[in-house]
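[1] pasting a predicted model and its sequence here:
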Amino acid sequence: MTNISKEKIDEILNKADIVSIISVYVSTHKKGRNFWAVCPFHNDSEPSMSISPEKKIYKCFSCGASGNAIDFVKNFKRVDFITSLIEVAKNAGINLDEIKNSEQRSKHTSQQEKIFEINEQAMNLFKTIIYSIEGVKAMEYLQKRNISKSEIEYWDIGFAAKNIKLYDKLIEKGYEQKQLLAAELITLKDGKVYDYFFDRIIFPIKNEDDKIIGFSARTMEEITPKYVNSRETIVFKKSELAYNINNVLKIINMKKELIVLEGFMDVIALKRIGIENSIALMGTSLSEFHLKLFKKLKSKIILFLDGDGPGVQATLKIAKKLLQQNIKVTIVNNDTKYDPDELINQGKQEILKIMIEKSIHPIKFVIEKLYQENDVSNPDWLKKYLNETFEFIQMSNDLIVNETFLNELAKITNMNIDVIKKYYDAFTNNHHFNTGYQNDEVSKQVVISTPTKKDNLKPKSKNGEAIAENKILVNLLNTNEFLETISNKIDLIGNVDMRLVIEEVIKKYKNHQYAGHDLKKILKLIEESNLDSSIALMDIVTTPLNNIEFTQKSLDDSFLTLEIFKKIKERDELDIRLKEAKDFQIKKSYAKMKDALTKEIMKLEKIRGNK
């Protein structure tokens, strides 16, 4: 456990140059005694953030964002307190022996960290090869696709050559075969080892922490599949891909918009023309991972998928999911039948920028797109068209928006508006849609949202993980006595919504907005923060089980419980992969990893039993 005194933190803040720290992330200029910058925490166009070198603070006079150097780094980079403290301490030239000598917990397991390390080594080899004689063909291909050398360097693009074996190179570096199998960089067949990627251009895929989770490999020949992605590992999940998210997180505070694309070549092309706030889903599926990511970013989503039939259907499906989660979204009406990469390569970047600028409301997109294949003379088609459109309209909680689009429907179908409204009323009576809002009476009882039957955060005797998280939250709501302990171990909180709430409470303490022992005040502060969270706070706070007197020991016990659950989840994940694996060596590797995790769990269980 890391304990850093207030005196040490004050020393760091006093010695750190807040202007130089902030200048790393945004452009600053001196005016009078202070420095000024465009605020990265809201959609700012004119410098409205003042930075005082004397007072060691920053303050935006538009959105109210304020704090010291540690707060800036934490909020800008979306990292925890300790990470931001370390960065500021480096600027101040102060060694943090308290952290160096303590056992720091990583948000990733040792197995995951090892795969990240191996992937990094693999990427370095692929990058070396593309600049060698073996990579000449790949370089020529990329140049034909208008990808420059500077882009190759920026995106860490490489090449997997037939004649250079990745397996041999990594073994020479001291890695074991079982580790390369776990990273899915090799394949065993008939007792022989083969590289998984060969004769393909390699594009690394990174996560939010800038770590390489896997690769996508593009062939240069007219063969299928054109792209081969990494097989699933404990760090690479096909449902959790967001190409370029590592770069987007650095600028999203300033942009406040996120463009969602299908393929990473579209992301690369958009960056080429100065549009940097885009990610690629690496397909057309939107998962729970993406929904949580978008909620956390709190930015408007601009959907820009392909304009063909499948692309339109995927757009409608994704838009519906976003609307159901109350995530603000607009859609690029791509009638060109080309994807963004193709449009840019055709020299139509200005047209593309206008398309993005004029992205439209999902309901307008539905009305226009579904009507293109119309058969108004057919009552069955018309009824189907209206029903599909009504599905989207009823997701809106804005009466003016609904009225506008009902009138537009009447206009496009040449139907009487009264008939349209009557049919819409009948439709909504038979198709109830839960927008996620609640009435005033309910909101008085529950601070953030109404608990549902699916709410897995209510204390249940069988749900030890949820109970541990709830106890930690209630303790934090009451007192800041163990604030640093909770801050340092927050990565063990598995529930994303719970972590959001806990991080917000910690922020209120550190910004001196809350001093503890006033539940009414902190619940009101959280409510005013408008968190995208489904935590039923009032239920948790009023449950006797969660309101036991907290000590350092009981807090440690709760975090120990969470660590055990985290290991169990990792083991269960390995168990699934073990059952799915067909190759004996791979099975053997997974079995060893599973046994190691089981031993770790037993060791932690023994520690808990002895407490």
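    The structure has been received and is ready for your questions. Numbers count the residues shown, from 1 in each chain.
[2] okay, CA-based contacts and neighbour counts for the rest of this
    Fine.
[3] what helix or strand does the most centrally placed residue in the chain sit in?
    By C-alpha atoms, centre = their mean, the chain has its centre lying nearest to Leu293, at 3.4 Å. Element membership for Leu293, per DSSP states H and E: helix 288-297.
[4] after that helix, next one along is what?
    Counting by DSSP H and E, what follows helix 288-297 is strand 300-303.
[5] now do that next one: which elements does it pack against?
    Secondary-structure packing of strand 300-303 (3 or more C-alpha pairs under 8 Å, 6 or more residues apart in numbering; DSSP states H and E): strand 257-261, strand 329-331.
[6] after the longest one, which helix or strand is next?
    Once strand 257-261 ends, the next helix or strand along the chain (criterion: DSSP H and E) is helix 264-272.
[7] so which of the helices and strands packed on strand 300-303 is nearest Ala217?
    The minimum distance between Ala217 and these falls on strand 257-261, with 18.3 Å, by C-alpha to C-alpha.
[8] next up, a second structure to put side by side with the first:
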Amino acid sequence: MSSKLIPDEYIERIRRHFDIVDVVGQFVPLKKSGRNFFGLCPFHSEKTPSFSVSPDKQIYHCFGCGAGGDVIRFIMDIESLDFREAVKYLANEAGMNIPQLDDTTSENVQDSYRNKVFQLYDLTTKLYHYLLLETEHGKNALNYLIKRGFSRDIIEKFNIGYSPSAWDTLQNFLTKRGFSLELIKQAGLVIETDEGRTYDRFRNRIIFPIFDAQGRVIAFGGRVLDDGHPKYLNSPETNIFNKSRTLYNLHLAKQEIRKRRQAILFEGYIDTISAWKAGVYNGVATLGTSLTVEQAKIIKRYADEVVISYDSDLAGQQATYRAIDILLPVGLSVKIAQIPQGLDPDDYIDKYGAESFKSNILGNSITATAFKLQYIRKDFNLKDEAGRLQYLTSALSIISELNHAIEREHYLKGLAEEFNLSFPSLKSDLDQIYYNKRNKKEYTKDNLTNEWNNIINNGNHVGRHKTLHPAYYNAEKYLIYLMMNSREIAEKVRQEIGSDFHVEDFSVLAAYLYSYYGKDYDSNISHFISTIEDKKYMQLATELALLEINENVTEEELNDYIFQVKKHFLELEIRKKQKEQLIAERNNDFAKSLQIGKEIIELRNRLKWGKK
């Protein structure tokens, strides 16, 4: 969303209202180090903090993945919002009135369409909710929910509703209120047959609205009341609903997840709501599909640990095993809640109560490694010697994935005791597997292309040697930093160098700075960065802004930086002349060679005396 639709004065009020350390601190545990605060980056997996927040400059930057910007950009990235949505989010947090905006501009056509769909879903939610609670149509569904332990408060909290069995209840309701049939179809609320007939997608189902992280309805899930199939039916994907990037109940649970730095992961709506009834307010669920990497990354923004609480049947355990291998690589710690065989979380809570679920199930969660060692037992006959040896080989492979020796030793001792084996022998085999895997990883790492690989390189480019840049490169980098901090320095550089930077990225940033100061803005790094529309250059600017450079540069130091840039032009010109002189000599044109030689001497004198 373009900021042109929102007055600059209002945007600046938003920025001034918030301290970026406080805002980021709601999502990332921060520790002060020197003038800045540091924490683990919420946008990529890392073990050593490379995410920096500057209270002085009101910006953040990750030296691993490059993410950076001001407080509005942070909310855009962490909450997956566009610019205007992020401004609204912060305005609501600040209790500030949001100005009326022009929704008719060509830039806002897509946003206007999204708003219509949100209105459509909101009205649909209210209709289904009303039909469940206030009409005869929803009586059977309401009785079913009450028998399942759903109070009216819970039904209202989650906006649960009911869709009647008629073919066109919703369609007629929405079209009478001015929504086009085409929009209703695009929103996935009706289905069109090959013959062109349309009918409601959800019929005779309990309806669970699906919300995005900001609490807006973006889809629906419906559960049958009879023996119909499928048992659960979700909305199709649309331009505002992507199942692989959506977690059920995140809008209600995110605050508790942030507070506890832990999320409880369920399979579906019923388990999540039952857990909420039991006082578990940090539960979220996937939407009838396996956990995705995108969902894992979203959880990582809010939590450090995930407790998986899937069903105890084979399908649930298989899904748990897959989820572990998705959650661990994004930097999350994983535990597994063990539900007794034949039960799901909802069944357990109904049978044994809320306190038992919290203390005996969630409170006794086991580690991911312990679960894996237990899970693979079904694949081997442990009464047979060959089966035991095969199991031990697989178990050692799982244990070898652990990074810490003390963890590996813990599980190894358990195997040695259970199978009455020599600990040193098992450790010898484990060490061999561990080092073979590590060497293989090192080989893979050394053969990767120079792309970002956050898991292996913790956010750094592949390569073991820090790049040594030439003097002109460092001079241009320092000049950009100083220009961001001083309008006067920017003007001096503009007069002395203009756009003649050697490094293209620095030349682009210089152009942004000239434009910024040309609008009569004072030096304000956070404000300047917010005006950069290209994300690449916004991230580069935040990186440079956090350099440890003395801002109180002397006139002599500033002139030296400028000279280093000019000097490189002279060096390039000398090289060019030397090539021309060589060609002249080869052509026996000694007069021309002599003339070029004089020009080279003049250029070298200018280098010596610091002139361009």
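    Great, that's in hand. Computed from a predicted structure; not experimentally measured.
[9] TM between them?
    TM-score for the superposed chains, counting by TM-score structural alignment, normalised by the length of structure 1: 0.61, backed by 449 aligned residues with a C-alpha RMSD of 4.7 Å.
[10] read off where the helix holding Leu293 of structure 1 ends up in structure 2.
    Following TM-score structural alignment, the aligned partner range for helix 288-297 of structure 1 in structure 2 is 293-302.
[11] may I see the buried residues of the matching stretch?
    Applying a neighbour-count criterion of 16 or more other C-alpha atoms under 10 Å, one finds 293, 295-302 buried in stretch 293-302 of structure 2.
[12] same question for stretch 381-396 of structure 2.
    Per 16+ other C-alpha under 10 Å, stretch 381-396 of structure 2 contains these buried residues: 382, 388, 391-392, 395-396.
[13] let me know the closest of those to Ala471 of structure 2.
    Of all these, Leu396 has the smallest distance to Ala471 of structure 2: 52.4 Å, by C-alpha to C-alpha.
[14] mind listing what the closest one touches?
    Contacts for Leu396 of structure 2 (C-alpha atoms under 8 Å, 6 or more residues apart in numbering) come out as 412, 429-430, 433.
[15] how do those look in structure 1, which are kept?
    Here is what carries over to structure 1 from the contacts of Leu396 of structure 2, by both residues aligned by TM-score structural alignment, their matches' C-alpha atoms under 8 Å: 430, 433.
[16] which among the contacts of Leu396 of structure 2 count as buried?
    Among the contacts of Leu396 of structure 2, the ones that count as buried (16+ other C-alpha under 10 Å) are 412, 430, 433.
[17] got these as CSV, with secondary structure and distance to Val224 of structure 2 columns?
    Listed next are those as CSV, based on DSSP: H, G, I helix; E, B strand; the rest coil; distance: C-alpha to C-alpha, whole Å:
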residue, secondary structure, distance to Val224 of structure 2
Leu412, helix, 48
Leu430, helix, 51
Ile433, helix, 50
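[18] closest one of the residues you listed to Glu237 of structure 2?
    Within those, the smallest distance to Glu237 of structure 2 is 43.8 Å, found for Ile433 (C-alpha to C-alpha).
[19] how about the closest one, what's its match in structure 1?
    Here Ile433 of structure 2 is matched to Phe427 in structure 1, going by TM-score structural alignment.
[20] try Phe371 of structure 2
    Aligned by TM-score structural alignment, Phe371 of structure 2 pairs with Phe365 of structure 1.
[21] do the same with Asn140 of structure 2
    Checking TM-score structural alignment: Asn140 of structure 2 goes with Lys137.
[22] need the contact partners of the helix or strand hosting its match.
    Assigned by DSSP H and E, Lys137 of structure 1 belongs to helix 136-144. Identification of contacts with helix 136-144 of structure 1 by C-alpha under 8 Å, 6+ apart yields 130-131, 148, 159, 200-201, 220.
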